[in-house]
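A.B. asks: Sharing a model prediction with you, sequence too.
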Amino acid sequence: MEKRKLSFWEIWNMSFGFLGIQFGFALQNANTSRIFETLGAQVDDLAVYWLAAPVTGLVIQPIIGYFSDRTWHPKLGRRRPYFLVGAILASIALCLMPNSPLLWMAIGVLWIMDASINVSMEPFRAFVGDNLPEKQRTLGFAMQSFFIGIGGFVGSSLPYVFSNWLNISSEAPDGVIPDTVKYSFYFGAAAFLLAVLWTVLRSKEYSPEEFEAFEEQEKATNEENQQEVTRKKQSSVGIGMMIAGLLGTMGIVFYELKKDLYILTVGIAIVGLLFLLASYLRSKKADNGFVHIMTDLLRMPETMKQLAFVQFFSWFAMFSMWIYATSGVTSHIYKTVETTSKLYNEGADWVGFLMGIKFLVAAIVAFLLPVLAKYTNRKVTHLICLTLGGLGLISYFFITDPDYLLISMIGVGIAWASILSIPYAMLTGSLPASKMGYYMGVFNFFIVIPQIVAASILGFILTTFFNKEPIYALVVGGVSMIIAGILTLRVKDEATTAINEQ
């Protein structure tokens, strides 16, 4: 039994929900630093406040993936219940975010909002692996990238549109979020819910019995004998990570380094402790979700391990831009740090519009990626795109006229389209169907971990080496993205022949 080939419009319907999800992420990425600064946050503290986003993703995505693999609702199916619940919660959080009166409340709402968006988003990645045969998966992820691009462009541009096209004021008293931002979040909340509802109502899923048949076919055509991870290996990994985390923490104390770095070292120690706990439970013959999750972390397919390095440097770069684009552009190009000034808000609105251009370019480029991959391969395609994105970020430092940033964002938009599709297309061919959701959740670690690292060290880097000038964070991000492109060449793409058959 094989999965049937879906029509273009069937793939369209199953991906349409990403349009709404990206409204949420685009509004979050383009406006969170602005909201935090308006409510009194200092520039060198922004990275820490942003930790809500990656930490919630780190926790939520593998859990949702694990349970969605084991869910079946007679009407909503396997993944769609999570689409719907996440969309409802995220829409509520989007309405609350711009109405936060205090900084700590905005940080708390960011946790809730990001967790809710992740509940909807994680199963969407597995949705492609579930429903599409291998030959259509690159197209499936390209379709998601298209909707991400359109949703991101509109969502990021909304404050600019409300201000410049609808003449709604982008200024507000000290400590108050401008109306342009509030209306943007309200619009985004409605778009999020409606787009996800479209996918929920217009898509179908295979039943557990059909998946069992697919699994048997997969075993017959592609024998995968994964060695059982031993308790001894889990113990050694756990001990090693705990020692590394504790030594790092001691180094921070001894050298009186920036306290943000505790996030990284303590986090490493905690993960080591979790491995030790899983090892102990295995010795007691325990068989539960936690043990399976921690065990399968060490059983990742080789392709997934190689892509982890690519993802790390790619998302480190993106997180650098999301955190510091507003402060970098307003201070370096607009020459102001006064958040209540007209010039600062013009710059902040322009950054939001630039983020939208990134998404628009990604939407246009999304369907060109399979063509380029057909004539080269997926690795070369990703290398080209990431290199263009890295050069785009580095160019921020050399530009004095903000209009020329549009050219920079074309490069970043091309990279964004590839980041959202090519790694997933390479990954799905190496994953067992029965654990598609779980491993997609684990793959999110390599999106979240670089964000945590960025939040931990970017403030330290700017303070120590660059006199707290945020524009240099974008340069560091650009270099990181180029490194990611180079690392793509060492990835083993197990399904390259499928691309050439499309």
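C.D. replies: Structure's in. What do you need?

A.B. asks: contacts, neighbours, all on C-alpha from now
C.D. replies: OK.

A.B. asks: so how many other residues sit close to residue 375?
C.D. replies: Residues lying near residue 375 (other Cα atoms under 10 Å) number 12.

A.B. asks: how close does it sit to residue 344?
C.D. replies: From residue 375 across to residue 344, the span is 45 Å (Cα to Cα, to the nearest Å).

A.B. asks: end-to-end on stretch 332-340?
C.D. replies: 17 Å.

A.B. asks: Tell me which residues of it come out buried.
C.D. replies: 332, 333, 334, 336, 337, 339, 340 (16 or more other Cα atoms under 10 Å).

A.B. asks: okay, now the one to match up with it:
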Amino acid sequence: MEKRKLSFWEIWNMSFGFLGIQFGFALQGGFMSRIFQTLGAEKDAIPLLWIAAPLTGLIVQPIIGYLSDNTWHSRLGRRKPYFLLGAILSSITLFFVPYSPALWIAAGFLWILDASINISMEPFRALVADKLPDSQRSYGFVMQTLIIGIGTWIASNLPWLMTTLGISNEAAPGIIPMSVKIAFAIGGFVFLVSILYTIFTTKEYPPEDLEEFKKEKEDSRFIKDLFVSIKEMPSTMKKLGIIQFFSWFAFFTMWSLATPSLTEHVFKAPAPIEKNYNLEDSSQLAQFNEAGAKYQTAADSVGSAMGIYGLSSMGFALLLTFYTSRFRINRKYIHMFSLILGGIGFIIMKYIENPFYLNISFILIGISWGSILSMPYAMLSSSVNEKKMGMMMGLFNMFIVIPQIIAALGGINYVSKIFGNTAIAPMTLAGASLILAGLCNFLITEKKAISFQIE
């Protein structure tokens, strides 16, 4: 079927649901470690607590991709039923996460939250390939990056904004501050509303031959299709997988350990560990509360600084959109240099004493994030069978979640020791990993994947 080119607003509408998805991811990425530490987790245990996120992605995304490939609802279409289901589950979970009374409950909520976000997110990637001709797919993924950048910046600043409005960012030992609770509630509301906006403003193309589609659906089997898809995986996808491995190892390191690393290294305000204080002693209780207050304030500042990478990725996407409206782009070299800049952003954190300069680090990291969210998918979508777009996007997710699982199971703790035993060592590791990811772009040689103009 010949697909017509869509207008700016049509692409905006079909991508707008990513605002809510990114609210969920930004609150999860920026503040789950803060919740874990508030509930008593020690720094070295945090990556393992995060293992829920990549494990659920590994399981959920190929299944949802397969199901959405084989779904057609007369009113909701192919991908939108999964947008809606994921949004409802994510919104409910976002509300309850900061009310976790114990560490194991918070870790359990992270499992549910990440699975729910993945239910919504995976079909959004496939929707771009479903609706846009090849000449507009880079444009579609860049548009998603724009909206993701907006969502990251706003959501990352929500706890800081709540504190600025007078809502307390302090609480009793083991209790999540009210500023964080309200931020997560707002995130849940935005998640649901933005997804509903896309559902109501976007129509999907029906199968060209509905009867043939139904027959193929009856004959399809998940396990069989999974192995066939793995066997048919194009070489471009495998090469991109290597780049994705090092890219997502770096960002998982940031999400899980930026808060403990930066509150200690830059702000000199590490989270107090309850077992190191005798809380029945009034003077030690006062010391614990003072240290806790400093940590919560520093964590607000780290979250706000992390929001800069969302803003930077949005600016990068805008620049890329304007440039590619007139000139051909080399996706390979754009991605390479973007990842290297992000790596430099992580590495210079080691030398930062004034918190203001964290903004420079996160601006550079945002450039790499903007590229990660658009260039690999643009290169991939030119190389796979459109009838299996959901399944192939789900399989591509393996190259995202496997490095995160390795990182969570001790990869960060062990490998970061190469860079010393300091609090900032994991951020240096993230920088080295991103630079290595950038250099791996030399593996990409297929011309169709490398160069295409957005129209």
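C.D. replies: Yep, that arrived. For clarity, every value in this text was computed on a predicted model and none was experimentally measured.

A.B. asks: follow-up on the earlier one: out of the buried residues of stretch 332-340 of the first structure, who's nearest residue 74 of the first structure?
C.D. replies: residue 339 (51.6 Å; Cα to Cα).

A.B. asks: mind listing what the closest one touches?
C.D. replies: Contacts were defined as Cα atoms under 8 Å, 6 or more residues apart in numbering; by that measure residue 339 of the first structure touches 37, 38, 345.

A.B. asks: just the residues you listed now: which is nearest residue 264 of the first structure?
C.D. replies: So of the contacts of residue 339 of the first structure, ranked by how close each gets to residue 264 of the first structure (Cα to Cα), first place is residue 37, at 23.9 Å.

A.B. asks: Would you verify that the closest one is located in a helix?
C.D. replies: Yes: counting by DSSP: H, G, I helix; E, B strand; the rest coil, residue 37 of the first structure is located in a helix.

A.B. asks: ends of stretch 219-234 of the first structure, how far apart?
C.D. replies: 27 Å.

A.B. asks: go on, stretch 159-172 of the first structure?
C.D. replies: 13 Å.

A.B. asks: Could I get the buried residue list for it?
C.D. replies: Applying 16+ other Cα under 10 Å to stretch 159-172 of the first structure flags 159, 160, 161, 162, 163, 168, 170, 171, 172 as buried.

A.B. asks: which residues are contacting that stretch?
C.D. replies: 178-181, 183-184, 340-342, 345, 349-350, 352-353.

A.B. asks: now swap in stretch 189-200 of the first structure and tell me
C.D. replies: In contact with stretch 189-200 of the first structure (Cα under 8 Å, 6+ apart) are residues 13-24, 76, 80, 83-84, 87-88, 90-92, 94-95.

A.B. asks: ok, now stretch 493-502 of the first structure?
C.D. replies: 134-136, 138, 303, 370, 373-374, 377-379, 426-427, 429-430.

A.B. asks: hmm, back to that, dump the buried residues of stretch 332-340 of the first structure to CSV, plus distance to residue 142 of the first structure.
C.D. replies: CSV is the format used below for those (distance: Cα to Cα, whole Å):
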residue, distance to residue 142 of the first structure
332, 35
333, 34
334, 36
336, 39
337, 39
339, 38
340, 40
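
A.B. asks: ok, so of those, who is nearest residue 253 of the first structure?
C.D. replies: If you rank those by distance to residue 253 of the first structure using Cα to Cα, residue 337 comes first, at 31.9 Å.

A.B. asks: The closest one maps to what in the second structure?
C.D. replies: Applying TM-score structural alignment, one finds that residue 337 of the first structure aligns to residue 270 in the second structure.
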